[in-house]
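Engineer: can't give you the sequence, but here's the structure:
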């Protein structure tokens, strides 16, 4: 299974914010931190805020921070929202045009495989993902200071 670019960016944003703990980051800083163009990050931040996983405030003292719900949301849940019901193969779409479509058993197997993929990710919370080894260089590059200032990040496992 391949994730959409939107899902990838959304997960990167959530991991970066989880690593930043309660620091407000500008959308521009987030874009730099996740290596993604600003407009893609802005779209993902709006989506994440709409779901209540981040709090985004505008203005001079504004920024984006992970909400309590965002700290506890699972990767599986996020991907179910960002991926939606995107068909894995043409026959799954409502406009699919496969001559083998009649009584095809593959669709059922693919649907179960997609759900199994999400189920593996269901117990993994966003706040459990960032590590010092992962986030340290990013924080220094963004000018957010050394990672020793954050309290909860664990060593890489």
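Structural biologist: In hand now; what should we look at? Note that the coordinates shown come from a computational prediction; the quantities given were computed from them, not determined experimentally. Numbering: from 1, shown residues only.
Engineer: Could you use CA atoms for every contact and neighbour count after this?
Structural biologist: Fine.
Engineer: a strand runs through residue 64, doesn't it?
Structural biologist: Yes - judged by DSSP: H, G, I helix; E, B strand; the rest coil, residue 64 forms part of a strand.
Engineer: For it, which residues are in contact?
Structural biologist: Contact analysis of residue 64 by Cα atoms under 8 Å, 6 or more residues apart in numbering lists 17, 24-27, 45, 54-57.
Engineer: likewise residue 86?
Structural biologist: Residue 86 touches residue 93, counting by Cα under 8 Å, 6+ apart.
Engineer: Next one: it from residue 1, what distance?
Structural biologist: Per Cα to Cα, to the nearest Å, residue 86 is found 11 Å from residue 1.
Engineer: second one coming, line it up with the first:
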């Protein structure tokens, strides 16, 4: 099981916002893009999607940026992954319209992978954004990033 880049970046944005929520000024898309080495335009699209899903508030202009709309302990990873991933079909036989496997119905792979996916999502359903970050601490695995207010 592998997350798409879109979901990975979505989680990074949410985690960054959670880690910096105690700052007087919110992080900007440019700041997050630079911190992660991600295209600013790509992150803008992601931020708009996260805002549309009710996780982020975006404010334009001077002093603007991104803030979580809900407390980090109310944003469940399983929900974010389900809403940002586009395809949970791990193998061809998960989609009847594409399935050409001659073993379909004879093997247990499909059932086993569906169970694994259910367990995977169940674990993510037990984790919130707050479980993943320590507010005020660098969100990039120890890489030093200044969380001091910008002038």
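Structural biologist: Received it, and whenever you're ready, just let me know what you need. All values reported here derive from a predicted model rather than from experimental measurement.
Engineer: What about the contacts of residue 64 of the first structure, which are in helices?
Structural biologist: Assigned to helices by DSSP state H, the following of the contacts of residue 64 of the first structure qualify: 17, 27, 45.
Engineer: Map the second one across to the second structure for me.
Structural biologist: The reference is to residue 27 of the first structure. Under the alignment by TM-score structural alignment, residue 27 of the first structure pairs with residue 29 in the second structure.
Engineer: and its match, how many neighbours does it have?
Structural biologist: By the measure other Cα atoms under 10 Å, the count of residues near residue 29 of the second structure is 23.
Engineer: Repeat that for residue 56 of the first structure.
Structural biologist: 21.
Engineer: quick one: contacts for it?
Structural biologist: Contacts of residue 56 of the first structure (Cα under 8 Å, 6+ apart): 45-46, 49, 62-65.
Engineer: Recalculate using a threshold of 10 Å.
Structural biologist: Contact partners of residue 56 of the first structure, counting by Cα atoms under 10 Å, 6 or more residues apart in numbering, are 24-27, 45-46, 48-50, 62-67.
Engineer: among the contacts of residue 64 of the first structure, who's most crowded?
Structural biologist: Counting by other Cα under 10 Å, top hit in those: residue 17 with 26 neighbours.
Engineer: That one contacts residue 71, doesn't it?
Structural biologist: Yes - counting by Cα atoms under 10 Å, residue 71 is a contact partner of residue 17 of the first structure at 9.1 Å.
Engineer: Mind listing the shared neighbours of the two?
Structural biologist: Contact criterion Cα under 10 Å, 6+ apart; residues shared by residue 17 of the first structure and residue 71: 54, 126-127.
Engineer: Out of those, name the ones that lie in strands.
Structural biologist: Among these, the members found in strands (DSSP state E) are residue 54.
Engineer: Kindly reformat the shared contacts of residue 17 and residue 71 of the first structure as TSV containing distance to residue 137 of the first structure.
Structural biologist: Conversion of these to TSV gives the following (distance: Cα to Cα, whole Å):
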residue	distance to residue 137 of the first structure
54	23
126	19
127	18
